[in-house]
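*Asks:* Build me a model from this:
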Amino acid sequence: MLTFNEVRSIFLSYPELKETQSGDRYSYSVRNSIHRGKLIAREIRCNQDGTFYGYISSKYMSTQTKLKYVDHTDSRGMIKIKTFSNLELHNVIRDAIFSMGHVAIDDSATVS
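*Replies:* Presented below is the predicted three-dimensional model:
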């Protein structure tokens, strides 16, 4: 399981994202979203044991992409990322960024 610091580093590795902090919670938005809503990740927060919890929005994802995350999606359309591996987190972030504007994503942040 990833730690909060690892998760934050992964989000910060994407230049397309802008980080904001409110208290002990972090959120990430897509700088050049074609949609009115720019927020893709919210409530990213560190637990006392160094682990984290948080959500990624599936609002603008295609139906096919949403199906990839159906087992992790709640009734709000938010994908719970707490149990995601490094690769799974990179994949969902890339899918969320793509859904926000079909922009090319810098592959230097990709993990194999």
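
*Asks:* going forward, measure contacts between C-alpha atoms and count neighbours the same way
*Replies:* OK.

*Asks:* report the longest helix in this protein, please.
*Replies:* Ordering each helix of the chain by length in residues (DSSP state H) puts helix 86-99 first.

*Asks:* residues of that one that come out buried?
*Replies:* 89-90, 92-99 (16 or more other Cα atoms under 10 Å).

*Asks:* quick one: which of those is nearest to I34?
*Replies:* S99 (9.3 Å; Cα to Cα).

*Asks:* ok, and the closest non-adjacent residue to that closest one?
*Replies:* Excluding its sequence neighbours, the residue lying closest to S99 (Cα to Cα, 6 or more residues apart in numbering) is M61, at 4.9 Å.

*Asks:* would you say that neighbour is within a helix?
*Replies:* No: applying DSSP: H, G, I helix; E, B strand; the rest coil, one finds M61 to be coil, outside a helix.

*Asks:* Please state the offset of the longest strand along the chain from the chain centre?
*Replies:* Assignment by DSSP state E gives strand 39-46 as the longest strand of the chain. Strand 39-46 has its average C-alpha position 7 Å from the chain's average C-alpha position, going by Cα atoms, centre = their mean, to the nearest Å.

*Asks:* who's in contact with the helix or strand that comes right after it?
*Replies:* For strand 39-46, the succeeding helix or strand toward the C-terminus, using DSSP states H and E, is strand 52-57. Residues outside strand 52-57 that contact it (Cα atoms under 8 Å, 6 or more residues apart in numbering) are 2-4, 7, 39-47, 77-82, 92-93, 96.

*Asks:* Another sequence for comparison is provided below:
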Amino acid sequence: MLNFNEKLSIIESFPQLERKDVSLGRVNFHFADSVTEKKNVVYHLHPNGNGFVYAGELAGYQTDAKGMVNIRDFSAEELRAIIGEAIESLSPKTVEEAAVAGEAHEEKWINNDGHTLLLIEEEDMWNVYAGLNLDGTFNSYGEAAEYLEEEGFRLLS
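*Replies:* Modelled structure (predicted):
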């Protein structure tokens, strides 16, 4: 388990987050550019190492009623991944994402380094995009999802 200072160091490595000291030595980190009313990405990081990260928009995490995940036992890699995913889920779409997806069904996939790819259904095919660049075309959703998982990506939203 990471201690308070190790978690703090990882969280502070995300320049998008703004530190807010709260009571009892706890610390919150806000994402001011959030497209939702939800601004707290890290909530009540406590000197004992306990704390929460907002994952209400993410798939694959067990959240409480407020969409928070307890990070007490997270490794450094897990903590970086969930914070990166949380920020991405609260960020506005890029111009490239809006241009590529339009009104089509889309999913955003992310890897542990924070890189994202879009999976979009277009004319009975499933296309994977890296920005405006087509990365791959698949006959079924299952094939596309399998490819993304093999490349180390997981569904973000």
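
*Asks:* thinking again about what came up before, of the buried residues of helix 86-99 of the first structure, which is the nearest to S27 of the first structure?
*Replies:* The closest of the buried residues of helix 86-99 of the first structure, once distances to S27 of the first structure are taken by Cα to Cα, is I93, at 12.5 Å.

*Asks:* Which position in the second structure pairs with the closest one?
*Replies:* Aligning on TM-score structural alignment places I93 of the first structure opposite I83 in the second structure.

*Asks:* residues contacting that match?
*Replies:* 11, 41-42, 53.

*Asks:* show me where the second structure has strands.
*Replies:* For the second structure, applying DSSP E gives strands covering 17-21, 27-31, 40-45, 52-54, 68-70, 106-110, 116-122, 125-130, 133-138, 154-155.

*Asks:* Make TSV from the ones you listed and add mean neighbour count and distance to V100 of the second structure to it.
*Replies:* Converted to TSV, those look like this (neighbours: other Cα atoms under 10 Å; distance: least, Cα to Cα, whole Å):
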stretch	mean neighbour count	distance to V100 of the second structure
strand 17-21	16	28
strand 27-31	20	26
strand 40-45	24	28
strand 52-54	23	28
strand 68-70	19	31
strand 106-110	19	10
strand 116-122	21	8
strand 125-130	20	8
strand 133-138	14	9
strand 154-155	20	18
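
*Asks:* if we can go back for a sec, from F52 of the second structure, how far out is the match of I93 of the first structure?
*Replies:* With distances taken as Cα to Cα, to the nearest Å, I83 of the second structure is found 10 Å from F52 of the second structure.

*Asks:* try R80 of the second structure
*Replies:* 13 Å.

*Asks:* Could you do V95 of the second structure as well?
*Replies:* 31 Å.

*Asks:* Could you do K66 of the second structure as well?
*Replies:* As judged by Cα to Cα, K66 of the second structure and F52 of the second structure stand 10 Å apart.

*Asks:* Check M1 of the second structure too.
*Replies:* When M1 of the second structure is compared with F52 of the second structure (using Cα to Cα), they lie 14 Å apart.

*Asks:* Please apply the same query to T36 of the second structure.
*Replies:* Taken as Cα to Cα, the span from T36 of the second structure to F52 of the second structure is 18 Å.

*Asks:* what do you get for H30 of the second structure?
*Replies:* 12 Å.

*Asks:* joint contacts of those two?
*Replies:* By Cα under 8 Å, 6+ apart, the residues touching both H30 of the second structure and F52 are V42.

*Asks:* hang on, the earlier thing: identify, from the contacts of I83 of the second structure, the entry nearest to S23 of the second structure.
*Replies:* Of the contacts of I83 of the second structure, the one sitting nearest to S23 of the second structure (Cα to Cα) turns out to be V42, at 14.6 Å.
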